[in-house]
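Engineer: Below: sequence and its predicted model.
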Amino acid sequence: MFVHKRPLSVLLLLLIAFLPHAAPYEWMSALKLPSFNMDNVKNKMDVKKQFGDKKLVVITGTSSGMGRKAAKALLRTGDYHVIGAVRDLDKMDVVAGLDDFDRSSFTPMHLDLNSFSSVHSFVDELFEFKKTKPVDRLVCNAGIYQPSLPHAKWSEDGHEQTMQTNFLSHFLLISKLIADMSESDDARVVTVGSVTGNDNTVGGGGVYPVADLKDLDGLKAGFSNPISMLDGYNFIGAKAYKDSKLVLMMTANMLHDRYHKATGISFSSIYPGCIAESPLFREKRPWFRKYFPVFMKFVTGGFVGEEEAGQRLFQVCHDPRCVKSGVYWSWNGGPREGRGAEALEKGGQIIGAGGAGGGWDSIFENEQSDKVKDIETTFNLFKYATEVTGAEWSEVSVAKSPCPTLKVVGLVTAAINAKEEAKRMKPEPGMVGAIDLKAKAANNFDFITQGTVVKAVKAVQDKFLGDLPEDAVKGSYQSERNVDDAVEHNVSVSPSLEDTETMKRRLNDLIEKGELNCTDNPELCGL
């Protein structure tokens, strides 16, 4: 039997000619049968073996102060595996031994917040360690306070040290973990703010310098040496610290507005109280370190020891009430030191003393200052900080149904909508918009199917929905009134140009005959 073979060149020409019309069918290649991935099963088994049912917590600054005490409290519950992100691993090892950390549930990792490169390296190490286990808690706790510096110190990246350590590097860290944390069923990001960043308080608004970002000219200009302040003015060490706490609280608000509903992550900030004996004040003069705690204890009553502050930070990570997002957490009452191990919280409730006067049940949603809640400044802060740090934020997406039928219906509907939109994009006088490639593809789709799909859908619509009302096809209008009748009854109308001339002539006739008094009807005579 003789078989006619077409030349290869002819086949290639046919293929090239058909390619533009094949685009609408590309969606079919995405339809796949469910698969069983053994690698995923193995990964889940490995994660279960490594972490059990424990939640994974990342805390910056766990080698001293509040972060150290919070890590200790988290570990003692047995519900968490804590990643201690610290600059000095040797110091962290000593602290872990002194505080009797459970080494099987505590993993120290190097993180120098004075370097963006270190942030990237830390995240790489974290992801390699945790495998597919999502991070459940991220606590941005580490910070430095350099109030006595006569001039700015610069980070590895050329930014003022206080702002990079306290804010910019944490900002970058959050951006790199937010997508991973969205996989957790109970994810929380906690930033440590301060009363000094809220100018609606005595501590924040009554003591110079006051936290104030102005127009963020310094950050907008790149915030690199020699620019040392976010507002673009001269350096003051105490103000740099206060500004850093202000922007941390603003960032928590922005993240809540932008990501909470889409990801389920809870974003909050806290003020645990004044930790007057903290290493944070190590650069203050000796007399200040001696008398400042006394002043806070017996004059203001705002003193909080490291142990108490650590338990407050622990509470925001652990207490079911603190899953609420967009909150600035604070505590009523004075310090409640010396509660001991029996005061550790279990199952969201405190055991023993400490329920009031600054304890577990004294937590409340504090009010933030107008500066913290300034939407425009917060938006610009987020924008400029993203540019300075090189942060890449995940696009917010809405969950989609995995149902194959809905996917097919959605794809067909999208094709029909694109076809109808293509009609509106047909070149005509007055159209200045560019031709949409999707609309062009829709025309190709219609050409191939000869409108079969669209006609079928329209037939179904007509069958079940019935005919359109006549007014919907021809248009509905208000009843028109005769011009002479309108003049006679002094009723306003919206006439055409032709009717306007007729009205003018009719009015002139009435005026000449004395039948229309312009004094009584100035609006008609004005025509």
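Structural biologist: That came through fine.

Engineer: only C-alpha atoms for contact and neighbour calcs from this point on.
Structural biologist: Will do.

Engineer: Any idea how far the strand or helix carrying residue 241 is from the middle of the chain?
Structural biologist: Per DSSP states H and E: residue 241 is located in helix 237-263. Chain-centre distance of helix 237-263: 11 Å, with CA atoms, centre = their mean, to the nearest Å.

Engineer: next, the one to line up against it:
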Amino acid sequence: MSSAPSITPWNVHRPPRADGRVFLVTGGNAGIGYFVAEQLAATGATVVLGSRNPAKAGEAMASIRARVTGARVRAVRLDLADLSSLTTVADSLGVDRLDAVVHNAGVALDDPPRQETVDGHELMFGTNHLGHFALTRWLMPLLSAAPAARVVTMGSFAAKSERLDLDDLQSRKDYRPKRTYGRSKLAQMSFGLELDRRLRAAGSPVASVVVHPGGALDALTPSRPPIHVRTTAARLSAAPAALLIQGKHAGAWPAVRAVLDPAVRGGQLWGPRAFGLRGEPRREAMWNHLADTTLAAGLWDASRDLTGVDPGALLG
């Protein structure tokens, strides 16, 4: 008799090898995106940092190479707040296929006034959601060329208490920075799930997964100078918070697992194990408002009209 093959438990410190694969991380030069890139680079994959700031991308690449022997990492200029600039990103990658993209880059404003992108969209909604929506369209040929590519969308716990208003996606009637940020992340997450539904309907090999980092605090994040420097005072003052939340290195774990773990499936939601705030990554039950397919379809149509592109146009 032959026994069933054992399943190796997921180890956040020893993810599986990914030699020969190519991953793009938007906003990979700072914050959680940096740690996603660093951890993916340790698997032997080629990791491309999407960044609008070449100098900061250079610092991030140097930091990754200092910590990951033989790291294959490079950068491509990427400005999600300028939709016209995204049309050339796929060509700039210089590859014939893309095994995953992590939609991580984002803008979070704390104070008024309301700001807009060069295209006239509210800055957080335009960057966090519309920029990634349009980028997905331009990357789809490269993703479809890979055997089993993944689109991983980095959401936020801040989206859990928000609701989308299709009549005020640009926050013209109700602009409150923290609420607008939460809604922009909710739009991202809703898009990621709707994308997977359309991918499945088209029989595409590409899968779309949504993740969130839980509570990720700078003061609990290990130093990566000059990208991030944690002082002793900051570490000590944040020590009590470590019972409930974590650093940005741990906030990267759900996205890294969503990229690499063959057990992860499209249309799933992944986050930290403990109350969705800290700990190792696990699959979460779908939030009720993320299960609203009618709203998600309405958001897709509105996003298509606002950007002038459709990520599903090439699916069949």
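Structural biologist: Looks like it arrived, so ask away. Worth saying up front: this structure is predicted, and the values here are computed from it rather than measured.

Engineer: I'd like the next helix or strand past the helix holding residue 241 of the first structure.
Structural biologist: Following helix 237-263 of the first structure in sequence, per DSSP H and E, is strand 266-270.

Engineer: mean shift between that following strand and the second structure?
Structural biologist: Following superposition, strand 266-270 of the first structure is found to deviate from the second structure by 0.8 Å on average (mean CA distance after the TM-score superposition for the first structure).

Engineer: Pull out the buried positions in whichever helix or strand comes after that strand.
Structural biologist: Scanning forward in sequence from strand 266-270 of the first structure by DSSP H and E, the next helix or strand is helix 286-295. The neighbour-count check on helix 286-295 of the first structure (16 or more other CA atoms under 10 Å) flags 289, 293, 294 as buried.

Engineer: The helix holding residue 241 of the first structure - contacts with which helices or strands?
Structural biologist: helix 161-163, strand 188-192, strand 266-270, helix 375-389 (3 or more CA pairs under 8 Å, 6 or more residues apart in numbering; DSSP states H and E).

Engineer: which residues of the stretch 1-150 of the second structure fall in helices?
Structural biologist: Taking DSSP state H, counting those that start in this stretch, the helices of the stretch 1-150 of the second structure run over residues 31-41, 54-67, 89-93, 123-124, 132-144.

Engineer: In a markdown table, list those along with mean neighbour count and distance to residue 175 of the second structure.
Structural biologist: Below are the helices of the stretch 1-150 of the second structure laid out as a markdown table (neighbours: other CA atoms under 10 Å; distance: least, CA to CA, whole Å):
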| stretch | mean neighbour count | distance to residue 175 of the second structure |
| --- | --- | --- |
| helix 31-41 | 27 | 25 |
| helix 54-67 | 18 | 30 |
| helix 89-93 | 17 | 31 |
| helix 123-124 | 27 | 11 |
| helix 132-144 | 22 | 22 |
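
Engineer: Could you save these as JSON lines and add columns showing distance to residue 218 of the second structure?
Structural biologist: Formatted as JSON lines, the helices of the stretch 1-150 of the second structure follow (distance: least, CA to CA, whole Å):
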{"stretch": "helix 31-41", "distance to residue 218 of the second structure": "8"}
{"stretch": "helix 54-67", "distance to residue 218 of the second structure": "16"}
{"stretch": "helix 89-93", "distance to residue 218 of the second structure": "30"}
{"stretch": "helix 123-124", "distance to residue 218 of the second structure": "21"}
{"stretch": "helix 132-144", "distance to residue 218 of the second structure": "25"}
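
Engineer: so where do the strands sit in the stretch 1-150 of the first structure?
Structural biologist: Secondary structure of the stretch 1-150 of the first structure (DSSP state E, counting those that start in this stretch): strands at 55-60, 80-86, 106-110, 137-140.

Engineer: swap in the stretch 351-500 of the first structure?
Structural biologist: Using DSSP E, counting those that start in this stretch, the strands of the stretch 351-500 of the first structure run over residues 363-365.

Engineer: quick one: the helices in it?
Structural biologist: Using DSSP H, counting those that start in this stretch, helices in the stretch 351-500 of the first structure cover 375-389, 404-424, 437-449, 452-465, 470-474, 483-488, 497-512.

Engineer: quick one on the thing from earlier: can you tell me which of the buried residues of helix 286-295 of the first structure is nearest residue 363 of the first structure?
Structural biologist: Minimum distance to residue 363 of the first structure across the buried residues of helix 286-295 of the first structure is 22.4 Å, recorded for residue 293 (CA to CA).

Engineer: which residues touch that closest one?
Structural biologist: Neighbouring residues of residue 293 of the first structure by CA atoms under 8 Å, 6 or more residues apart in numbering: 276, 277, 303.
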